[in-house]
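> Sequence isn't available, so here's the structure alone:
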């Protein structure tokens, strides 16, 4: 990691609400990280507007312009590495990454997923939690490994499932917690308190449980 403030590149595909949470924290005096660049695979992603309004460099690597996933990921690696980041953060980046990409950023690539992993890897997590009759749901920040949504968790926010919840109402409450725990995890990394070793998460030198640290929302 470079000396001084941790340089973070954020990858997005959509509106960028988690990006906004990161931008808000990074703008505070004494913040240990700065968002140095925001990259999207979609030119119309609103998150690019959020970044530009915050004075952050933006760029687009459009996956539709590449013949293969591998070619796209190599171009994305080049664009990211031009920014010399210490950490790469996925914030609603709707692409399945190649093993080559994941290995390139091993130990410095984070994602947030709207479920209490390992439950409900993949899509439609809120509906699946409701269909299963779960009493709890939430979100997980985790290191990214080659297994989709399978990297070691860093922190989970647990949200109760209320009677009468819909996908929309549950998603809204989960998202509030996402905006709290993602900047928290990035801050831990920036302060050199957080690392991935042997496919497990260590915080302040201590091995975290398989579910990561937990907060209740």
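Noted; the coordinates are in hand. Here the structure is a predicted model, which means the values were calculated and not measured.
> Please count neighbours and contacts with C-alpha atoms only from this point.
Fine.
> Which residue ranges of this structure form strands?
6-12, 33-40, 57-60, 87-90, 109-113, 136-143, 153-160, 194-197, 200-203, 206-207, 213-216 (DSSP state E).
> Included below, for side-by-side comparison, is a second structure:
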């Protein structure tokens, strides 16, 4: 299979970035990371990228007068690398409709909840407040509507009696580190495709299942 190019967008520590890079290096993911772009110069993930030998670029959103002009600069930087896929890995910016449409079908995100439940921020706090028994993460295609794109894969963790937002967040993050690379692997191999705004799984394949505090996934 031809190696595909990933470009990752980050705003913080880049823990999902590191999980994806490990999957690329050990052959689980038929891809390489061509570049990492951040909107925050002090993002901790950038230092790790430089140590790992990954190309990085900073496009600070604060220097642009509005969201549209920032997105134009971001798109130009992305296109310089001509990636096959654009992967949001803790990128804390809401993208404009025109940006999303430019990369429709190639723009992927992971969200720390079982969408469509709890879109947006503070998902762990909302889950605890709602009293639900299960929480988790969702890998999905990005569309203009926030956290509402076609779902590629989901994973779940139980909510424990003594959970607080921090303990729940840590368990969900552990889940994300396994769910995201596995979901991307299926997507890059063509095991699932986006068709008529839905994710369709090819015969013989199904969305990977993840559950529990130490989740595992299907091949």
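Perfect, thanks for sending it. Please read these numbers as outputs of a predicted model, since none were measured by experiment.
> Tabulate the strands of structure 1 (TSV), appending mean neighbour count and distance to residue 73 of structure 1.
Formatted as TSV, those follow (neighbours: other Cα atoms under 10 Å; distance: least, Cα to Cα, whole Å):
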stretch	mean neighbour count	distance to residue 73 of structure 1
strand 6-12	25	12
strand 33-40	24	12
strand 57-60	17	13
strand 87-90	23	14
strand 109-113	24	14
strand 136-143	25	18
strand 153-160	24	24
strand 194-197	18	22
strand 200-203	20	25
strand 206-207	12	31
strand 213-216	14	31
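> possible to save those as CSV with distance to residue 71 of structure 1?
Formatted as CSV, the strands of structure 1 follow (distance: least, Cα to Cα, whole Å):
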stretch, distance to residue 71 of structure 1
strand 6-12, 17
strand 33-40, 16
strand 57-60, 15
strand 87-90, 19
strand 109-113, 20
strand 136-143, 23
strand 153-160, 29
strand 194-197, 27
strand 200-203, 30
strand 206-207, 36
strand 213-216, 36
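> Of those, which is nearest residue 119 of structure 1?
Within the strands of structure 1, the stretch nearest residue 119 of structure 1 is strand 136-143; the backing value is 9.3 Å (Cα to Cα).
> which residues in structure 2 does the closest one match up with?
Mapped onto structure 2 using TM-score structural alignment, strand 136-143 of structure 1 spans residues 134-141.
> Let me see the residues that make contact with the matching stretch.
105-115, 124, 127, 149-159, 172, 175-176, 179-180, 183 (Cα atoms under 8 Å, 6 or more residues apart in numbering).
> What is the aligned counterpart of residue 100 of structure 2 in structure 1?
For residue 100 of structure 2, the residue aligned by TM-score structural alignment is residue 102.
> Residue 184 of structure 2 too?
By TM-score structural alignment, residue 184 of structure 2 lines up with residue 186.
> what sits against the residue nearest to that match when sequence neighbours are not counted?
In space, and not counting its chain neighbours, residue 186 of structure 1 is closest to residue 33: 7.7 Å by Cα to Cα, 6 or more residues apart in numbering. Applying Cα under 8 Å, 6+ apart to residue 33 of structure 1 gives the contacts 5-8, 26, 186-187, 190.
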